[in-house]
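Enquirer: Below is the structure, and that's it, no one-letter string:
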């Protein structure tokens, strides 16, 4: 792992540690008023249930609300987040679920052990040069026939945004807005087969369209 990647991970971890309490309170259930988003999660869960009983990882689990929703949909699931404070708060909010600290680009999991991966709005913090590594990790840890559900802020052009303040805290977060085609191309290059591509327009409190990609590891 390069020194630049390590610096980026540290900055992202520190930033989310700083805002974790306010973020977790404000987005305790980020899908509560998002019926279209919930439908994508439900479809993912149905596909995963049809391919066996291997566990699912919610990568970038934050407050744990998506992890809890996946469990309610009948999946054996655990959450992974880069921020130790986020993990602590998720464990407190959902004591019956498992959460641990980890990175999308270096998953502490054996090969071929996951039935599915959900990464909602977490790949936006993965730099362009590290995205192939993350998707190669997804492919490595999935069982044959396993599925990946991604959601991310999208647009017609690639764009990088640096955020230096949020919720009154001084932070250092880089966000990478990508087109659905760019992300789909990376998934394909990693050996994952694209199954669904959907883009919804932003709600009133959002500024960018939301893209959803569903992909699978060939059986």
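Expert: Yep, it's here. Bear in mind that the values here come from a model prediction, so they are computed numbers and not experimental data.
Enquirer: drop to CA atoms for contacts and neighbour counts, all remaining ones
Expert: Fine.
Enquirer: which one's the longest strand in this protein?
Expert: strand 142-153 (DSSP state E).
Enquirer: Now name the helix or strand holding the most centrally placed residue in the chain.
Expert: In the chain, the residue lying closest to the centroid (Cα atoms, centre = their mean) is residue 119, at 2.0 Å. Following DSSP states H and E, one finds residue 119 within strand 114-120.
Enquirer: which outside residues touch that strand?
Expert: 48, 51-61, 138, 141-143, 145-152 (Cα atoms under 8 Å, 6 or more residues apart in numbering).
Enquirer: what's the angle from it to strand 142-153?
Expert: Computed by axes from the mean of the first three to the mean of the last three Cα atoms, to 10 degrees, the angle separating strand 114-120 from strand 142-153 equals 10 degrees.
Enquirer: List the buried residues of strand 114-120.
Expert: Residues of strand 114-120 classed as buried: 114-120 (neighbour count, 16 or more other Cα atoms under 10 Å).
Enquirer: next one: stretch 206-213
Expert: 210-213.
Enquirer: Which one of the residues you listed is nearest to residue 179?
Expert: Of all the buried residues of stretch 206-213, the one with the least separation from residue 179 (Cα to Cα) is residue 211, at 8.3 Å.
Enquirer: Which residue, other than its chain neighbours, is closest to that closest one?
Expert: Take residue 211 and drop its neighbours on the chain: the residue closest to it by Cα to Cα, 6 or more residues apart in numbering is residue 199, 4.3 Å away.
Enquirer: let's bring in a second model and compare:
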């Protein structure tokens, strides 16, 4: 498989920033009650379907993978950055972490009860996102759930907007536009959570979490 320039740039940028990133964000869920709530809801709906195997795609240093494990899911992490995966394995030696691109994960068709994509699509160029969503659909079992988190664009008239992320180029998405892309990929929206920016946030963007089910 030929590696896209955006993927290579993202992997290299996160390899370089991995240690700093892990230190900054290892405990970030502690101060994010709304995000913990949507993760709890995700864990419940996945468990109710009887298949608790979940892939945290774009897992970074593994702290959210570990949180999903604490919620009772059989969670494992996947990230394109080898350095991130090294840090995750060191921090959580009892969990599985694999190096892979989201565009071609080493997971069989239809085996997962859930996929978490927490701010992992933001570095994907818009023209490449349908293939990523198709991969999410491929690995999910029928009735499996996807939870995707991202930053919102400035409104419906802006389906996508690029912005200068601290690590590398990133994209914001209109929630309605991304929900429509999920539907096209065979993933029906179940719920969404919108968190308004707070004065202490690094960026003044809405945070969106879309929960979808494979139909």
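Expert: On my side now, so go ahead. Because the structure is predicted, anything quoted here is derived from the model rather than measured.
Enquirer: what's the TM-score here?
Expert: Here the TM-score for the pair of chains, by TM-score structural alignment, normalised by the length of structure 2, is 0.93; 209 aligned residues with a Cα RMSD of 1.4 Å.
Enquirer: about what we covered before: residue in structure 2 matching the residue nearest to the centre of structure 1?
Expert: Residue pairing (TM-score structural alignment): residue 119 of structure 1 is matched to residue 117 of structure 2.
Enquirer: Tell me where structure 2 has strands.
Expert: For structure 2, the strands defined by DSSP E cover 53-57, 74-79, 97-99, 112-118, 140-151, 160-163, 170-173, 187-195, 207-214.
Enquirer: now for the fifth one, which elements pack on it?
Expert: So the one you mean is strand 140-151 of structure 2. Other helices and strands packing on strand 140-151 of structure 2, by 3 or more Cα pairs under 8 Å, 6 or more residues apart in numbering; DSSP states H and E, are helix 33-48, strand 112-118, strand 170-173, strand 207-214.
Enquirer: Specify, as a residue range, where the longest one falls in structure 1.
Expert: The one in question is helix 33-48 of structure 2. Going by TM-score structural alignment, helix 33-48 of structure 2 sits over residues 35-50 in structure 1.
Enquirer: Could you dump the helices and strands packed on strand 140-151 of structure 2 into CSV and include distance to residue 7 of structure 2?
Expert: Listed next are those as CSV, based on distance: least, Cα to Cα, whole Å:
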stretch, distance to residue 7 of structure 2
helix 33-48, 27
strand 112-118, 16
strand 170-173, 12
strand 207-214, 23
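Enquirer: picking up where we left off before, dump the residue contacts of the residue nearest to residue 211 of structure 1.
Expert: By Cα under 8 Å, 6+ apart, residue 199 of structure 1 lies in contact with 209-212.
Enquirer: repeat that for 10 Å
Expert: Contacts for residue 199 of structure 1 (Cα atoms under 10 Å, 6 or more residues apart in numbering) come out as 151-155, 180, 209-213.
Enquirer: how about it, what's its partner in structure 2?
Expert: Under TM-score structural alignment, residue 199 of structure 1 pairs with residue 194 in structure 2.
Enquirer: ok, back up a step: how distant is the strand holding residue 119 of structure 1 from the center of its chain?
Expert: 8 Å (Cα atoms, centre = their mean, to the nearest Å).
Enquirer: now the longest strand of structure 1, how far from the chain's geometric center?
Expert: 10 Å.
Enquirer: just stretch 35-53 of structure 1 next, same as before
Expert: 15 Å.
Enquirer: Show residues contacting that stretch.
Expert: 30-32, 54-56, 66, 69-71, 73-76, 114-118, 120, 143-151, 196, 198, 200, 210-216, 219.
Enquirer: buried set for it?
Expert: Along stretch 35-53 of structure 1, these residues count as buried under the neighbour rule (16+ other Cα under 10 Å): 37-38, 40-41, 44-45, 47-49, 51.
Enquirer: Going by length in residues, pull out the top helix of structure 2.
Expert: Counting by DSSP state H, the longest helix found in structure 2 is helix 5-25.
Enquirer: And the contacts of that one?
Expert: For helix 5-25 of structure 2, the external contacting residues (Cα under 10 Å, 6+ apart) are 60-64, 79-88, 91, 101-103, 123-125, 128, 166-170.
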